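> just a sequence and a predicted model for now, questions to come.
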Amino acid sequence: MKVTDIKSCYIGPEISPEQFIAEHFFLYLAKGIINGYDGNKKQTIHADEYCLFFKNHLARYNKEKTENEFEKVVIIFDEAFLKKFQEKHRPTVIKFKSERAFLKLDKREWLPNFIQSLVPYYNRSGKIDKAFADIKREELLTILLKNQPELAGIFFDYGIPEKINLEAFMNKNFKFNVSIQRLAYMTGRSLSAFKRDFKEIFNEAPNRWLIQKRLQEAHFLIDKKNKKPTDIYLELGFEDLSHFSYAFKKQFGYAPTALSNK
């Protein structure tokens, strides 16, 4: 199969731009590189590789072009689709949970064949024709479950996250840029319960604690690890360099560049 035959497309609803995986999805990378991190492990996906991303996980990933090109196929397995599939096919479900957000898939013959089978369904705008979208999603999910039946325990688990240790979770995941509502959900709490428990544990409001925690980490990385501000602000959950620099100067009284150039 020639990857030049494949153009970027999404099948299913759009995925969230947050550093949170709201729905399971399958990725085929035709061109380029993706670097991902889920709080536990870094994962690099190269051209002509396949990966599953599991919902209800924090994840940060960025793309790199190769020869100024980046092409991918993303197929979303949202909950509404999964419930219809389960009702239709009645797959055997054994409870199974993945601690990781990413699962690379082996290069078996069925995966390249499936990707190649998408080519005839591209319309003139370079997208998969909607009339065939659910048919191809159903085909892919059938293939995945045939080869790895244990995935049913992940795909067809519609429960919400259970209540977990808030202090340990926050100290581990403070670098991810997600909303307080998402953090509350992931710790198995309502927003009001999250804020109440957070105040009791950290004696601080969540947003203020997150900023201070990220800035303390930034100061350490710049001062002790010789990191450049431009290399760390995104990894610490800041959306842009100017916001990071402003917050850093407000906290410490000097710009991060002054610390890195000392």
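All right, it came through fine. Residues are numbered from 1 along each chain as shown.
> every contact and neighbour count from this point should use C-alpha atoms.
OK.
> run through the residues that contact F248.
Contacts for F248 (Cα atoms under 8 Å, 6 or more residues apart in numbering) come out as L215, Y254, A255, P256.
> OK, contacts around the second one?
Right, Y254. Y254 makes contacts with F248, as judged by Cα under 8 Å, 6+ apart.
> what about Q148, neighbour count?
Applying other Cα atoms under 10 Å, we find 11 residues neighbouring Q148.
> cool, I11 as well?
Neighbours of I11 (other Cα under 10 Å): 21.
> name the SS class of the residue nearest to it when sequence neighbours are not counted, please.
Among residues not flanking I11 along the chain, I75 sits closest, at 4.7 Å (Cα to Cα, 6 or more residues apart in numbering). Following DSSP: H, G, I helix; E, B strand; the rest coil, I75 is assigned to strand.
> presented hereafter is structure B, for comparison with structure A:
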Amino acid sequence: MATVIPYINNSFVYSCTSKEQWGYEQFVPEHTLAFQVSGETHIFHQQGNMVLKKNQVLLAHRNQFAKSLKIPAADKEYKAISIILKTEDLKKYAAIYNIEQNKKYTGRWNVVLKPDGFLKSYFQSLIPYLEQPHKGNVKMAFSKVIEAIELLQNIRPEFREFLFDFTEPYKIDIEEFMLKNFRFNSSVENFAKLTGRSLAGFKRDFIKTFNIPPAKWLKEKRLEEAYYLIHHKSEKQSDFYLNLGFENLSHFYTAFKQKYGVTPTESLIIKK
């Protein structure tokens, strides 16, 4: 897999792979606009699952957990181009054009679009930035961000609420959120952010709720889920370890043996 992130303000991302790959980052910190050039991206996010197919565009909201499985086409590599719509750039745009948006966006956080000719041409225009990043600069990158904002508002005026939602996550119930989202491989800091708390406040409230520190709870919960999948669903660990937040099989085997005293395979033999 090859991923290119130009130095010009880290605004553009190009992904290319010849085999099925999981995306590593499972937290979306900024609004992202992505165009599927070839292959498919299977996305598993907090509000459900979706598939981004060739020639489709995804607009993803910031501050959410999401996993992506990159699947190449039968006769081609997987290719996708993304532009990161950073909050700081959106605020600059809002200041320039006197946009005031104080409401929290309440619509869908992941929207699939069928691009018109303008949007297709826009992504084609990003190719020089991706192939020759050393020739670009911050001002040029910002001009492409502005262009993307204009195009999105032209396609759907209601995207203004989506783009200029600068509110931060509000305080929510920790137990409900963690039980729904423990499978996402992300930092404790990101879990704290999405529950509307500082890191210190999150750790304090977490221990009050679960009587255990968050990092330890996440590890234990994922291992308990793994045990259930192996023994009650007859699933292979190679099929689910990434989906449960483990970085690799070695990491999973080590953690499993530390908790249960045996490897996943040995635990099946013992049960029999």
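Yep, it's here. Just so it is clear, the structure is predicted and the values come from calculations on it, not from any experiment.
> hmm, back to that, among the contacts of F248 of the first structure, which are in strands?
Among the contacts of F248 of the first structure, DSSP state E puts none in strands.
> quick one: buried ones out of the residues you listed?
With neighbours counted by 16 or more other Cα atoms under 10 Å, the contacts of F248 of the first structure contain buried members at L215, A255, P256.
> got a list of what the aligned partner of L191 of the first structure in the second structure touches?
Per TM-score structural alignment, the equivalent position to L191 of the first structure in the second structure is L199. Going by Cα under 8 Å, 6+ apart, L199 of the second structure touches V188, E189, A192, K193.
> mean offset of the helix or strand harbouring the last one relative to the first structure (after superposition)
Okay, so that is K193 of the second structure. Per DSSP states H and E: K193 of the second structure is located in helix 188-194. Taken over the aligned residues, the distance from helix 188-194 of the second structure to the first structure averages 1.0 Å (mean Cα distance after the TM-score superposition for the first structure).
> which strands and helices sit next to that helix?
When contacts are defined as 3 or more Cα pairs under 8 Å, 6 or more residues apart in numbering; DSSP states H and E, helix 188-194 of the second structure packs onto helix 199-210.
> got the buried residues for the helix it packs on?
By neighbour count on 16+ other Cα under 10 Å, the buried set for helix 199-210 of the second structure is F202, K203, D205, F206.
> got the contact list for the last one?
In other words, F206 of the second structure. Here F206 of the second structure is in contact with I174, I212, P213, P214 (criterion: Cα under 8 Å, 6+ apart).
> neighbours around the aligned partner of F27 of the second structure in the first structure, how many?
Using TM-score structural alignment, the partner of F27 of the second structure in the first structure is F20. Neighbourhood size, F20 of the first structure [other Cα under 10 Å]: 24.
> quick one: the helix or strand harbouring I269 of the second structure to chain centroid distance?
For I269 of the second structure, the enclosing helix or strand under DSSP H and E is helix 264-271. Chain-centre distance of helix 264-271 of the second structure: 34 Å, with Cα atoms, centre = their mean, to the nearest Å.
> helices or strands up against it?
Judged by 3+ Cα pairs under 8 Å, 6+ apart, the packing partners of helix 264-271 of the second structure are helix 214-232, helix 249-260.
> now it: buried residues?
So, applying 16+ other Cα under 10 Å, buried residues of helix 264-271 of the second structure: P264, S267.
> and the angle from it to helix 249-260?
40 degrees (axes from the mean of the first three to the mean of the last three Cα atoms, to 10 degrees).
> so helix 264-271 of the second structure versus helix 214-232, what angle?
Here helix 264-271 of the second structure runs at an angle of 50 degrees relative to helix 214-232 (the same axes, to 10 degrees).
> tally of neighbours for Y93 of the second structure?
When neighbours are counted by other Cα under 10 Å, Y93 of the second structure registers 17.
> and the spatially closest residue to it that is not a sequence neighbour, how many neighbours?
The shortest distance from Y93 of the second structure to any non-neighbouring residue, by Cα to Cα, 6+ apart, is to I146 (7.1 Å). I146 of the second structure: 15 surrounding residues under other Cα under 10 Å.
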